[in-house]
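Enquirer: Structure for this input, please:
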Amino acid sequence: MVSDFFYPNFGGVENHIYLLSQCLIKLGHKVVVLTHAYGNRSGVRYMTGGLKVYYVPWKPFLMQNTLPTFYGTLPIIRTILIREQISLVHGHQAFSTLCHEALMHARTMGYKFTLADVSQAICVSHTSKENTVLRSGLPPEKVYVIPNAVDTAMFKPAAERPSGNEIVIVVISRLVYRKGADLLVEVIPEVCRMYPNVRFIVGGDGPKRVRLEEMREKHSLQDRVEMLGAVPHAQVRSVLISGHIFLNSSLTEAFCIAILEAASCGLLTVSTRVGGVPEVLPDDMIVLAEPDPTDMVQAIKKAISILPMIDPQDMHNRMKKLYDWHDVAKRTEIVYDRALKCSNQSLLERLSRYLACGAWAGKLFCLVMIIDFLLWRLLQLWKPAEDIEVVPDIVLSHDEDRGISQDFQAFNKDHSLR
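Expert: Here you go, the predicted structure:
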């Protein structure tokens, strides 16, 4: 598993890689994660179930992405692939520089992987698949849709629903432009004006937090809009179960795991109709709106009217059947099997595909791949694969596994998810 985004950074991609890896390990596979260093977290670390993580000593350049080097990562990636006897490389998040470089080097070395110049590709929604096919030119039959999931054991409804006439709307998100923080600035005051019994809880941090603070001051909503700041992972559920409605204002979203977590806790969701969001929940669990303040206010109004008909426990039970990480892992395993059955392509065959990318871009891509191939051959001569020591697999005892799990849970409580 390769991505710039992994723990101790928290988010949807990070959770996806970790939970998918754990389920694949339980299915009998060996899984190794490759990411960049986070602060003083560098080198090799072990997580729950013996999941090995390589924190390569590169500093993030922008938004947790490493600086593109094209060839600078080749020596260490080659060494890790050989040391760990990797048979398939799975890149996560199209915005990850390390992901793309690792996939390029793996392809040069003859490995199978899933993303562009690919054996197979995985998208989390049908909308995401459509975008991927249109932008990359991949044959649709090579692109599979496997949704994210939620750990419903972690996200359970409260024993009793918050009582009284007060309606609490919860927002937990990174307060950035892409997540629609600017929409919240316009929506929250209008909803508070229309409904004196509505209160907002906003969890999350980011550059747009200042605008929300200013909005609260301007409209004198200090007692009706609670700003929590960054919410530790262990406390996300406790925040969710204190509310009745979950509000998502994202401008772009391939899937949105936060909606699953809220629904699993029994909250009715109001969300912008963007990306793959309409595919995530059944119609009776979510009210969709255009990313426009007026339409979002109307959606909240509708959600408040149907709130008495919502049964949190029934919603949680339905989520347990709809989304399960073990099911995601089994479906991903099928894609891996199909990728491994694909025939290896020679460099000339791959170059012909790159040439089709454009009159100038195609030639540039070919040049990049030719240089990558030559550098790989030079590395083979300088340090043959036989001279790289293979790492023996470590089988953890039950007690060791439990100890690692407890350590991770303690670590989890001390870091912010969003």
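Enquirer: From here on, just use CA atoms for contacts and neighbour counts.
Expert: Will do.
Enquirer: Can you give the distance of the longest helix seen in the chain from its chain's centre?
Expert: As assigned by DSSP state H, the longest helix anywhere in the chain is helix 361-382. Distance of helix 361-382 from its chain centroid, counting by CA atoms, centre = their mean, to the nearest Å, is 31 Å.
Enquirer: which of the residues in it are buried?
Expert: By neighbour count on 16 or more other CA atoms under 10 Å, the buried set for helix 361-382 is 362, 363, 365, 366, 369, 370, 372, 373, 375, 376.
Enquirer: swap in stretch 234-242?
Expert: For stretch 234-242, by 16+ other CA under 10 Å, it's 234, 236, 237, 239, 240, 241, 242.
Enquirer: number of nearby residues for the closest residue in space to the third one that isn't next to it in sequence?
Expert: With CA to CA, 6 or more residues apart in numbering as the criterion, residue 237 has its nearest non-adjacent residue at 5.8 Å, and that residue is residue 155. With neighbours defined by other CA atoms under 10 Å, the count for residue 155 comes to 21.
Enquirer: Residue 279 now?
Expert: Residue 279 - counted by other CA under 10 Å - has 16 other residues nearby.
Enquirer: one step back: nearest to residue 398, out of the buried residues of helix 361-382: which one, please.
Expert: When those are compared for distance to residue 398 (CA to CA), residue 376 wins out at 40.6 Å.
Enquirer: From residue 160, how far off is the closest one?
Expert: According to CA to CA, to the nearest Å, residue 376 stands 61 Å off from residue 160.
Enquirer: With residue 348 instead?
Expert: Here the criterion is CA to CA. By it, residue 348 lies 64 Å from residue 160.
Enquirer: To check against the first, give me the structure of this:
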Amino acid sequence: MRHRLCMASDFFFPNMGGVEEHIYSLSQCLIARGHKVIVLTHSYGDRVGVRYMTNGLKVYYLPIKVFYNQCVLPTMVASLPLIRYILIRERITIIHGHSAFSTLAHETMIIGRLLGLRTVFTDHSLFGFADASAIITNKFLEISLADSHHCICVSHTGKENTVLRARVHCNKVSVIPNAVDTAVFTPDPSQRDKDKITVVIVSRLVYRKGVDLMVEIIAELCSRYPEVNFLIAGDGPKRGLLEEMREQCSLQERVTLLGSQEHSAVRDILVKGHIFLNTSLTEAYCMAIVEAASCGLQVVSTKVGGIPEVLPPDLVYLTEPDVPALLNGLEMAISDLKANKCLTPEKCHERVSILYNWMDVASRTETVYKIVSQEPTKNLGSQLKSYIKSGVLPFLLVISLCYIILRILDWLVPRDLIDISRDFPLPAEQFKPNNCIIKQRKPKKKRKARTS
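Expert: Model prediction:
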């Protein structure tokens, strides 16, 4: 059965992160399996309107201003006409929202439910239950999933967390892990500095990524091991701490801050390192450590959230999320590297390629779509009852207002007057049978001119 899918999230390229990579890779594989996929996100700088990516993946960069942390303000009513128009124009049947942080994903799912579409949500993060931001986010997620058909989590720890904080029945939650494109993230030991040991960090420089721990670890490890350098890619509000530490400890030549990087450049950064360091304080999954292991790096990571489920013990050094434990893990990795006790980069890559495959993720996601498409359609009354169970009665006024606006728009802008978008044609022979990567044609060699 062919589906018409809308991937909705505030987080997409050119922004860099695990959610962005997940949406892109999953979309490419679903297109390769014969489905139509579009991406709905907000504008990034001058990137506004419709853009086409590899294999005809259409991306709608909506002209909506960012409110906080790359997310739009949850107005519901203001963005409703545009979202409705796109969903009808593309003949979408299933809306797949991503990330609990994304207000655009929640808005699109709620609007889609009022239009009678199926909705699926993927939760990529873990949240607590005590602080104010977590309470607000959890309540908003509970409202969004109250009438959603199914939820996907990237780890079993993430599933337990989502079931508790969003009050979703466990039968409506599936676990489908992330993967990595092993054809792109390949090792290249020749890029490494033979006289130095390079520790690579690729992360958003925000609090939950453990930047405060990172600052203390870099300063201490550089004082203990003069042969160790750090290569840091990423940007965020905590970058100032790293710059300050680098100035105070005079580590300008040993700590390189690359800033925000395109995802296409991540592999070229990883292959320059020997060790990959992850200091996250909370993580439902961690795609960065899988990409690093695929490039042959020894991974040192905090064992928080779903990270212990990601890699086998011989590919990762797991530690507690504190400075002494992380320093101990890094010293073990450095010692094993010097004694040649670690797996070779080629063997690391081979292990990861067997464990993780995006086509397998796409196939399991297809099973969720099949289950969702077979569920009966709810009327407005049944949908309102689902929202009543969430315990926020004032939100019913917002849902009712959105429903009224949709009915008015059906009169002002009838569906018959909306131009239906043509599908991007893709010959089936372009795709490999067991991979979602398209073979690219090699440029023809120019013939040498004859010399008399």
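Enquirer: Need the TM-score from the superposition.
Expert: Remark: TM-score between the superposed chains equals 0.90 [TM-score structural alignment, normalised by the length of structure 1]; 401 aligned residues with a CA RMSD of 2.3 Å.
Enquirer: returning to that earlier point: what's the match for the residue nearest to residue 237 of structure 1 in structure 2?
Expert: With the correspondence set by TM-score structural alignment, residue 155 of structure 1 lines up against residue 185 in structure 2.
Enquirer: quick one: its match from residue 348 of structure 2, how far?
Expert: Taken as CA to CA, the span from residue 185 of structure 2 to residue 348 of structure 2 is 11 Å.
Enquirer: so what's in contact with those two at the same time?
Expert: Shared contacts of residue 185 of structure 2 and residue 348 (CA atoms under 8 Å, 6 or more residues apart in numbering): 294, 295.
Enquirer: Excluding chain neighbours, give the residue nearest to residue 178 of structure 1 in space.
Expert: Nearest to residue 178 of structure 1 is residue 251, by CA to CA, 6+ apart, at 5.5 Å.
Enquirer: Am I right that that neighbour sits in a strand?
Expert: No. Read with DSSP: H, G, I helix; E, B strand; the rest coil, residue 251 of structure 1 is coil and lies in no strand.
Enquirer: Which residue in structure 2 aligns with it?
Expert: Aligned by TM-score structural alignment, residue 251 of structure 1 pairs with residue 281 of structure 2.
Enquirer: Isn't that match up against residue 301?
Expert: No. Taking contacts as CA atoms under 8 Å, residue 281 of structure 2 lies outside contact range of residue 301: 10.1 Å.
Enquirer: Of the two, give the one with the bigger neighbour count.
Expert: Taking neighbours as other CA under 10 Å, residue 281 of structure 2 and residue 301 compare with residue 301 leading, 24 against 18.
Enquirer: After alignment, which residue of structure 1 pairs with the more buried one?
Expert: Counting by TM-score structural alignment, residue 301 of structure 2 lines up with residue 271 in structure 1.
Enquirer: Which residue is the nearest non-sequential neighbour of that match?
Expert: Leaving aside its sequence neighbours, residue 271 of structure 1 sits nearest to residue 248 (CA to CA, 6+ apart; 4.6 Å).
Enquirer: corresponding residue for residue 373 of structure 2 in structure 1?
Expert: If you follow residue 373 of structure 2 across to structure 1 using TM-score structural alignment, you land on residue 340.
Enquirer: What is the neighbour count of its match?
Expert: Neighbourhood size, residue 340 of structure 1 [other CA under 10 Å]: 16.
Enquirer: which residue packs closest to it, ignoring adjacent ones?
Expert: Nearest to residue 340 of structure 1 is residue 112, by CA to CA, 6+ apart, at 6.3 Å.
Enquirer: Output the contacting helices and strands for the longest helix of structure 1.
Expert: Judged by 3 or more CA pairs under 8 Å, 6 or more residues apart in numbering; DSSP states H and E, helix 361-382 of structure 1 is in contact with helix 97-108, helix 347-355.
Enquirer: can you give me the angle that helix makes with helix 347-355?
Expert: On the basis of axes from the mean of the first three to the mean of the last three CA atoms, to 10 degrees, helix 361-382 of structure 1 is oriented at 150 degrees to helix 347-355.
Enquirer: Name the next helix or strand downstream of helix 361-382 of structure 1, please.
Expert: Once the chain leaves helix 361-382 of structure 1, the next helix or strand it forms, by DSSP states H and E, is helix 398-413.
Enquirer: Now that following helix: buried residues?
Expert: So for helix 398-413 of structure 1, counting by 16+ other CA under 10 Å, buried means 401, 404, 405, 412.
Enquirer: that older thread, so the residue nearest to residue 340 of structure 1 touches residue 89, yeah?
Expert: Yes. Using CA under 8 Å, residue 112 of structure 1 is in contact with residue 89, at 6.2 Å.
Enquirer: Residue 255 of structure 1 - that's part of a strand, no?
Expert: No. Counting by three-state DSSP, residue 255 of structure 1 falls outside a strand, being coil.
Enquirer: how about it, what does it touch?
Expert: 124, 125, 147, 148, 275, 276, 277, 279, 280.
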